[in-house]
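Asks: Got a sequence here, can you build the structure:
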Amino acid sequence: MALAALAVAVSSTAQPAPQPRTVASGLVNPWGLAFLPDGRFLVTERPGRLRVVGADGRIGAPVEGLPPIAAGGQGGLLDVVLDSGFAQNRKLYFCFSEPGPGGTNSTALARAVLAPDARRLTQTQVIFSQQPKVASRAHFGCRIAEAPDGRLFLTLGDRFSRSEDAQRLDNHLGKVVRVDKEGKAPPDNPFANRAGALPEIWSYGHRNMQGAAIGPDGQLWTHEHGAQGGDEINIDRAGRNYGWPVITHGVNYGGAPIGAGIQAKEGMEPPLQHWTPSIAPSGMAFLTSDRYGPAWKGSLFVGSLKFGYLDRIELKDGRVVREEKLLEAGRARIRDVRQGPDGLLYVLTDEEDGRLIRLQP
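Replies: The predicted structure is shown next:
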């Protein structure tokens, strides 16, 4: 793998690689994964279905109570996370492509309560909608992360055709937003008091972020798709401009430069890491358990859609020092990766016969 940002070693650890064990198969383009307290799994399917998967691999009927979804292209029912107080309130959050007038759509964030029988959602409410809505089937972003203070981060794509808007603060395209659990902008958001800026914006200058996680440092980490090359990992800080489409390590499809073809500019954040050629990253999780031994604890895991592997990334002093490719033999598009309550890693494969896989030490 070429990694122009740093001289990074790609190697294997001395310990035996964990073995993939299929928990469930027959999921249709699964996208997001959450863990219910009783040992079952909550899985979204991009065509617009939410499923409960048993520990025995049985896939339940679609959960009722979802809002209308503009499924098609890259859009549909996408990420899902449980509220930090789920054991008491049974609340969850999910994001999806929300239909609008005249064939438009945008990414939206909804809150709901999962009924005790887990067969339906109640009190479903859209608490945030990306503005403006655009006639596009691409670049929805749509990863959710709950911060330690209970605020919610949501990644929002530039919708492909509106990349220049990622540099403007009067819209939500190509942004990370930060809202409370009612969908309101906290008063300490970086642009909450700036005239002409939308108060929900946390950071801007992004392309299409399909990975987000709160790191052991308590900060938001994200990754995003470049165009042809230039996939990025970023530590996403308040008010920062991450450069798209002004600076990028990628080029347009076909090889033409993007903008001025520059990779750095004052006032814009360089990526912590970038992949060229693109791996098409999706899903992102830090391993905090020691289930795989001390060498893996603290590693960052990212799925590759393009090359069909799980990337284990070792970090030291905020820098990437080593990468290891896992699950290469399966060549399956890795859509999501999460650490379960048991401390083990689980991945979803984005296929019409998609699987939920556990990495067994």
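Asks: hey, let's count contacts and neighbours off CA atoms from now on
Replies: Fine.
Asks: how long is stretch 288-302 end to end?
Replies: Start-to-end span of stretch 288-302 (CA to CA, to the nearest Å) is 15 Å.
Asks: any chance you could map the strands in the stretch 151-300 of the chain?
Replies: Along the stretch 151-300 of the chain, the segments classed as strands by DSSP state E, counting those that start in this stretch run 152-156, 175-179, 201-204, 208-214, 220-225, 231-236, 273-275, 281-286, 300-304.
Asks: Could you dump those strands into TSV and include distance to Arg58?
Replies: Below are those laid out as TSV (distance: least, CA to CA, whole Å):
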stretch	distance to Arg58
strand 152-156	30
strand 175-179	35
strand 201-204	40
strand 208-214	27
strand 220-225	32
strand 231-236	35
strand 273-275	37
strand 281-286	23
strand 300-304	24
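Asks: Can you add mean neighbour count and give those back as CSV?
Replies: Formatted as CSV, the strands of the stretch 151-300 of the chain follow (neighbours: other CA atoms under 10 Å):
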stretch, mean neighbour count
strand 152-156, 26
strand 175-179, 27
strand 201-204, 26
strand 208-214, 27
strand 220-225, 24
strand 231-236, 23
strand 273-275, 23
strand 281-286, 26
strand 300-304, 27
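Asks: for these, which one sits closest to Pro20?
Replies: Pro20 lies closest to strand 300-304 among those, at 14.2 Å (CA to CA).
Asks: so what secondary structure elements neighbour the closest one?
Replies: strand 281-286, strand 309-316, strand 334-339 (3 or more CA pairs under 8 Å, 6 or more residues apart in numbering; DSSP states H and E).
Asks: Another for comparison:
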Amino acid sequence: MHAVSLPARRTLALVLLSLSGWVWAQNPPETALRGTKRFRKRVVTSRLAGPWEITWGPDNMLWVTERTGKRIIRVDPATGARRTAITLQDVSAPGGQDGLLGLALHPELLKGTGNDFVYAAYTSEDRAKGPDPTATGRKNRYRYLYMRVVRFTYDAARERLSNPTPLLTGLPAGDDHNAGRLKFGPDRKLYLTLGDQGHNQFGNFCLPIESQRLPTQAEVAAKDYSAYAGKTLRINLDGSIPADNPRLAGAVSHVYTYGHRNPQGLSFAPDGTLYSSEHGPKSDDEVNILKPGANYGWPHIAGFRDDKAYVYARWAQASTPCSQLQYNDFEIPESVPREPESAFREAIAEPVATLFTVPSGFNFQSPACKGFDFICWPTVGIGSLEYYESNGGGIPGWDRALLVTALKRGSLYVLPLRAGGQAVEGPIYRYFHSENRYRDVEAGPDRKTIYIATDPGGVAESLDGGVTSSMQDPGAILEFTYEGEGGTSDASETAAIRPAAGPLPATPRRAETAGAPPQFTAQQTASGKAAYQSRCAVCHGTTLTNGTYGTPLAGEYFHKKWSGKTVGALLEKSKTMPPSSPSSLSGRIYADIVAYILEANGATAGQNKLPASGPALNQMTIP
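Replies: From the prediction side, this is the model:
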């Protein structure tokens, strides 16, 4: 998949632009308006290990999953006190988008009916299932990684979850785009989102996207769920397939909708309308209404079928063997087939809104981004969404809206809905702008209090329009209480909304420390490059500067942060990676990866190897 500069095509007839709601559904980032309502911010709790799902429970507690902490906890919203309901030892979280993810509470929990059930979706090693054929290499940490849905029983007296009962196992999981949002529907079914596994990009660019592939009846009978990637599933409470699920390509399976990229948001309205959100490639994060059996277009289409700033590049089908190609996020080799969105003629369900759409010719490599292009892209990084109604006593003006959390932009976007909830009506508003990654959102029962979970780390837009990896409220649950109209809408009294592109914050130049130049061999850089591409590229990008989660490891950003520091400091920092499994590689592999990074930043290979430890490391200075 690629967002590229294409010749501008003829503008749609002006009459289309006059249609109510459409103009707000497909606009560039600068059309989002700064919110004018006033909120009071409070940190409920912090230092959580990757809070991923927050949901209000019938016990008036916030139920939370910790992605890397592997715990389901209950948080008192008044005091921040935490109670661990269960720690799941079988959760496996080797990377940045796996671990303990979705959570759903049975609507009869604590109602005395005996249905005191809690459901969770998480990744786990399943050696009985056998290796994932796409995870090659005997030492690959994702070789036996699969998603599963498990039911637990809650004991109110002990305040503990127990009796784990697997309902559905062997679902696709990998090192990227796992999705994993889980909801309990009004039809008493479970709904689960699964991503496209990050195929066709970064370290997985030679693997085809299978969001359009539908399972056969033979695969369903064999419990081969490999075709479930890029789908939304509808599941009976015992894990079986609902008899009224849509028949697709001649088979009835768990698949409810298909054609998705990385759908991390899922929320029901009281009337049963199911809203979903998913990450776009470089533009067009999507907000959708899910309908049974519908195709949402990915990877042929990102956002609307408008041929704007996106073409589908099929790297796995290159005439040159894919293994011989170097992935590039902006330039497609001649040997790689590609197609515009208009070439895909099958019926699709288009989004109710995109965040955001830009015309062909948009510069996705603006010099203003200082090598960190991801921050300048028009996407916001939708972490989740929540349907909101004020119910007459909540936040004025938010009578019917979607609350959308932004990871990259550190904001809450409010999308007003037309009566009936089938379309966005009026401008999109931006609230609570901060240097955070907003992961999930939940409205309190008073409808005037909004709770937001934040990531413990990563990268986000800084308040001056650049990029930061220092989070303002890492791993926290924040409370925003409505106080009235007028005043700032931001979390920290910041300036008004700016365009996506902007310079990096000014950083005082560090006095360089005199020291010996780095020493490493060409063999180490070759080994380090291979290790980097298989273990690090999914977060930091294949070019060391095009990552969408980790900070750049080359170019101006890297030099400002590391020039003049010792190689030993860089090596020690590398050993904290990946965040979910620090020091999980051998010292030799970490040293080889550092050698590759050093060469990419101008250092020259020589005859002496870079040691994995020892005092010599602190005598070498990064140029």
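Asks: Let me know which of the helices and strands packed on strand 300-304 of the first structure is the nearest to Asp231 of the first structure.
Replies: Going by CA to CA, the one of those nearest Asp231 of the first structure is strand 281-286, 7.4 Å.
Asks: which residues in the second structure does that closest one align to?
Replies: Aligned by TM-score structural alignment, strand 281-286 of the first structure falls on residues 382-387 of the second structure.
Asks: mean offset of that stretch relative to the first structure (after superposition)
Replies: With mean CA distance after the TM-score superposition for the first structure, stretch 382-387 of the second structure departs from the first structure by a mean of 1.0 Å once superposed.
Asks: related to what we said a few turns ago, could I get the helices and strands packed on strand 300-304 of the first structure as TSV with distance to Gly54 of the first structure?
Replies: Formatted as TSV, those follow (distance: least, CA to CA, whole Å):
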stretch	distance to Gly54 of the first structure
strand 281-286	22
strand 309-316	24
strand 334-339	17
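Asks: Just the helices from the stretch 301-450 of the second structure, written as ranges.
Replies: Using DSSP state H, counting those that start in this stretch, the helices found in the stretch 301-450 of the second structure span residues 373-376.
Asks: and the gap between the most centrally placed residue in the first structure and Arg333 of the first structure?
Replies: By CA atoms, centre = their mean, the first structure has its centre lying nearest to Gly211, at 2.7 Å. Computed as CA to CA, the Gly211 of the first structure to Arg333 of the first structure distance reads 14 Å.
Asks: Next, work out how far apart Asn163 of the second structure and Ala423 of the second structure are.
Replies: For Asn163 of the second structure, the distance to Ala423 of the second structure - CA to CA - is 42 Å.
Asks: returning to that earlier point: map the residue nearest to the centre of the first structure onto the second structure.
Replies: Alignment note (TM-score structural alignment): Gly211 of the first structure maps to Gly265 of the second structure.
Asks: Likewise for Thr124 of the first structure?
Replies: For Thr124 of the first structure, the aligned residue in the second structure is Pro164 (criterion: TM-score structural alignment).
Asks: is it true that that match touches Thr153?
Replies: Yes: with contacts counted by CA atoms under 8 Å, Pro164 of the second structure reaches Thr153, the gap being 7.4 Å.
Asks: More neighbours: these two, which one.
Replies: Thr153 (18 against 14; other CA atoms under 10 Å).
Asks: Which one's more surrounded, Asn163 and Ala423 of the second structure?
Replies: For Asn163 of the second structure and Ala423, the more surrounded residue by other CA under 10 Å is Ala423, and the numbers stand at 21 against 11.
Asks: mind checking what the more buried one lines up with in the first structure?
Replies: Checking TM-score structural alignment: Ala423 of the second structure goes with Arg319.
Asks: who's in contact with its match?
Replies: Arg319 of the first structure is in contact with Leu272, counting by CA atoms under 8 Å, 6 or more residues apart in numbering.
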